[in-house]
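K.L.:
got a structure for you, letters missing:
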C-alpha cells in the first residue's frame, strides 16, 4: 500500500526550494519571451517593408503565419521541451508531495507572465528603439538567467551547499516513499500499456491544442475581428497572460491546501483541476463567435481562456510526479512531445481555416478546440490515477 504523504511542516517561503521555484519562474519567463519576441519582430520587419510595393501586401500574411508556426515549433523542441523535462527531474527530488502543486505552479507561471510582458512591451520597444532591441533586451535577461541557474540549481538537496539542515531533513523524509536506488532500464512496455499515462498524454495533447492557438494567433484575432491597431493589439494580447500567471499560482496554492487539509484525495484534486482547466476554456472558446459584436465581452472571454486553462498545471501536468516519480523527466518529455504535436496540428489547421473564410474559420477553430478539450477531459477523467504505478515502484535487488 502506498504511504500517505507526510503532513509534518517544514520551512516554507524563505526556504531554498522556493528560491529554486523563483529561478525556474525566471527561466520560463525568459524562454517564452524569446519565443514570442520572434513573432513580434517578424511583424515589425514586415511592416517596415510595406512601402516597397503592393506585392508585399499580398504575401505578408502567408509569410508571417509560416514563420510564426516554424519558429513556435522549433523553439518548442529546442528550449521549452528540454527545460521543462529538466525542471521535473529537479522537482522529483526537491518537491515534498504536499507542496508539488505550489512549487511547480510558481515555476510554471513564469511562462504566462513572460507572455504578458513581451506582448505588452514588445511592440513599444520595436517602435521606440527598433525591432533588434527586442532581442538585445530579452537576450540579456536570458544570460542573467543562465548564470543564476548554473550557480543555484542543484540536482538534489543532499548536495546543495546552501541548504539548511532542517530543510534538507524535511525534504528527504517527505520523499522516503520514493525510489532512491540507481535507476534501472526504462520499462517501455509497461509504460505503453499504462492507461493512466495515456490519460496524461491525452490531457497534454488537448491542453496544448488550444494554448498554441492562443499564443500564436491571439494578436491576429484581436486585429482582424476586433479591428484594433497593432500597438493597442499588443497590449490587449498581453492581458490574458497575466490572468494565466495568476491562475497558475492560485491554482497551485488551492490544490495543496485541499490536500494538506485532507479535504480531497490526491486523484480528486488532479481530476478537479484538470476538469476546470479543460472545460472552462472550452466554454469560453465556444461562446466567442456569438459575442463578437460585443467588444468588452470578447476581451473578457479572451482573458479567461488562458487563465482558466492554466488550472491544468495542478492537474494532469504534474501527474507524472504522482504516478512515476522515478521517470518523471522521461515521461514529461513524452508528454510535451504530445503537446508539441498538438501545437503543430492546431496552428496549421487554424491557419488553413481562417485563410478560407475569416468569420466561419474562427468559429470552426474554436468549436474544434472545444471538441479536442472534451476528448482529453473524458479520457483523463476515465483513466487518470494518482498512485505510484507498480512498474515505477522501488524493488530491492536480489541475487540468485
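P.N.:
Happy to help now that I have it. Because the structure is a prediction, the values reported are computed rather than measured.
K.L.:
Please make it C-alpha for all contacts and neighbour counts, starting now.
P.N.:
Noted.
K.L.:
Next up, the contacts around the spatially most central residue of the chain.
P.N.:
For the chain, residue 108 is the residue whose C-alpha lies nearest the centre (Cα atoms, centre = their mean; 6.3 Å). Applying Cα atoms under 8 Å, 6 or more residues apart in numbering, we find residue 108 in contact with 24-25, 28, 248, 313.
K.L.:
Mind checking which of those land in helices?
P.N.:
24-25, 28, 248 (DSSP state H).
K.L.:
quick one: which of those is nearest to residue 91?
P.N.:
Distances from residue 91 to those, taken as Cα to Cα, are shortest for residue 24 (10.7 Å).
K.L.:
For the closest residue in space to the closest one that isn't next to it in sequence, give me its contacts.
P.N.:
Once flanking residues are discounted, residue 24 sits nearest to residue 107: 5.0 Å by Cα to Cα, 6 or more residues apart in numbering. Neighbouring residues of residue 107 by Cα under 8 Å, 6+ apart: 21-26, 28.
K.L.:
sec struct for residue 107, please.
P.N.:
Following DSSP: H, G, I helix; E, B strand; the rest coil, residue 107 is assigned to helix.
K.L.:
one more structure, for comparison:
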C-alpha cells in the first residue's frame, strides 16, 4: 500500500440528511467501481516496481535463452529514479482537473498511455539504451501521477460514509499487493526462457484491458451511471448528503500553506518516501550483490517484506480505529503513536541492516521484514491525517504532499547512485541505510511535535453563516 493510499473523503465531514437503509444486494455498482479501482492500484504498482527486479536480469544473465539482451549499464539507480521525473509533475493539477471534469476519462487515458509505453520499453531499451528506458519510465510516471488524485475524487462520490474505511482500505491495499505479486512474477519470468521483456508485455496488456473495462463500466458519479439501481443511487447520495450536486468549497491556499499541521504532514510524507523508495528500488540489487541471491529467490525475498506490510496494514488500521472508537487515545495521539511505530522501528532495523553481510542472510531478511512490514503503521499515522485536519480539502492536501514528497522518491535512488560506487561494498550500503534511518527519525520528530488531530479553522473557509458556499 503505496504512500498515496487511504487519503480519501474530501466530503467526509458532511453528514447524511436522512438515514436510508443499504440495498439488500451484497454486490452493487459501487462495488464494481471499487473493484475497478483496486485493480488499477494493483496494476499501477506492478508497473511501478517491476523494473526494480527486471533491471537485475537486464544487466546480468538470468535466462538460459541466448537471445535475451543483456546491457552493460552503470546508471541503474538513475534509471530506477526516472519514473518519478514524470510522476511529480501532475499531482496537484490532476486533483483539480478530476474535480472539474470528472476522473473517469483521465484514468482511462493515462493508464492506456502508461501501458503502451510499458509495451514499448523492451524495444526502447534495445534501440536507445538506458536513455530509452528512462524516457519510457518518465512518461509512465507522468501518466501515473493522475491516478491517485483521480481515485480519491471518484471514491469520494461513490463510497458511502458507513463503508468508507472498508472499501477505501480495499482499494488502496491493491498497491502493496501489486508490489508483492510484481516482484515475484518478474523474478520468475526473468529467469524463464522468455526473459525479462515478457514482464513488460504482460503488464502492458493488463493495463490496456483495465482501460477498456473502466471505459465500459466506470462512472464519475452514481448519478451518471446507466446501470445503477435507483435504490443504490439514493443510498449513496443520501449517505453523502447529496454531495455530488453541491458546489465545492474554494481552496484556502494561504491558510493551507501557512498551517503548521500541514507542514508536519508534508515533512513526514517526505521522510517516508525517501526511506520507502530507497528500499523498494534498491532491495533487489542489495540482495543480488551483497547477499548473492539468484534472481528467482531474490524476487521472492524482495517481495516478502511487502507482503508483510500488506497484512500488517489491516492489523494496524484495526487497532488504531479501536483505540479511537473506545476513546483510549485521542485522534491526534493515535496518529502520532502509529506514525512513530511506522518510522522509528524501521529506522532502528535499517541501522542494523547496514552491518549485515552474506554470512548473516537470515538476519538480514528478518531486518528487511521489520523495516518494511512495520512501516505499514504510517497508514494509520500521517497518511490519513489529511482527512483529520481538513475533511473538505483532504484531496488538495494529498496532491500537495504527494507532489513534494515524491521529489524525495526521485532523489533517494540518485543518492544511492552517487554513494554506492561498488555494489559489493557493505560500508557504502551502511551509509545508504544510515541516511534513510536518520531521515525517518527526523521526519517523525517533526510530525510528533507539530502535527495535530484537530479539524483546522480554515477547513470551512468560504461558507457563510448558513453553511452555504
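P.N.:
Here it is on my side, so go on. Everything numeric in this text was worked out from a predicted model, so none of it was measured.
K.L.:
one step back: dump the contacts of residue 107 of the first structure to JSON lines, plus distance to residue 199 of the first structure.
P.N.:
JSON lines is the format used below for the contacts of residue 107 of the first structure (distance: Cα to Cα, whole Å):
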{"residue": "21", "distance to residue 199 of the first structure": "27"}
{"residue": "22", "distance to residue 199 of the first structure": "29"}
{"residue": "23", "distance to residue 199 of the first structure": "30"}
{"residue": "24", "distance to residue 199 of the first structure": "26"}
{"residue": "25", "distance to residue 199 of the first structure": "27"}
{"residue": "26", "distance to residue 199 of the first structure": "30"}
{"residue": "28", "distance to residue 199 of the first structure": "25"}
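K.L.:
quick one on the thing from earlier: who wins on neighbours among the contacts of residue 108 of the first structure?
P.N.:
Among the contacts of residue 108 of the first structure, residue 248 has the most neighbours (other Cα atoms under 10 Å), with 30 neighbours.
K.L.:
What ranges does the stretch 301-400 of the first structure have for its helices?
P.N.:
Taking DSSP state H, counting those that start in this stretch as the criterion, the stretch 301-400 of the first structure carries its helices at 320-323, 328-356, 358-383.
K.L.:
The first one maps to which residues in the second structure?
P.N.:
Pointing back at helix 320-323 of the first structure there. Under TM-score structural alignment, the match for helix 320-323 of the first structure in the second structure covers residues 386-389.
K.L.:
corresponding residue for residue 44 of the second structure in the first structure?
P.N.:
Aligned counterpart of residue 44 of the second structure in the first structure: residue 31 (TM-score structural alignment).
K.L.:
which element is its match on?
P.N.:
helix 16-48 (DSSP states H and E).
K.L.:
Could I get the buried residue list for whatever helix or strand comes next after that helix?
P.N.:
Going down the chain from helix 16-48 of the first structure, the next helix or strand is helix 54-75, by DSSP H and E. Within helix 54-75 of the first structure, the residues that count as buried by 16 or more other Cα atoms under 10 Å are 60, 64-65, 68-69, 71-73, 75.
K.L.:
what's the angle between helix 54-75 of the first structure and helix 16-48?
P.N.:
Inter-element angle recorded for helix 54-75 of the first structure and helix 16-48: 160 degrees (by axes from the mean of the first three to the mean of the last three Cα atoms, to 10 degrees).
K.L.:
elements contacting helix 54-75 of the first structure?
P.N.:
Contacts defined by 3 or more Cα pairs under 8 Å, 6 or more residues apart in numbering; DSSP states H and E place helix 54-75 of the first structure against helix 16-48, helix 195-225, helix 328-356.
K.L.:
got those as a markdown table, with distance to residue 283 of the first structure columns?
P.N.:
Converted to a markdown table, these look like this (distance: least, Cα to Cα, whole Å):
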| stretch | distance to residue 283 of the first structure |
| --- | --- |
| helix 16-48 | 26 |
| helix 195-225 | 12 |
| helix 328-356 | 18 |
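K.L.:
closest to residue 372 of the first structure out of the ones you listed?
P.N.:
Closest among these, using Cα to Cα: helix 195-225, at 5.5 Å.
K.L.:
mean deviation of that closest one from the second structure?
P.N.:
Helix 195-225 of the first structure differs from its equivalent in the second structure by a mean of 0.9 Å after superposition (mean Cα distance after the TM-score superposition for the first structure).
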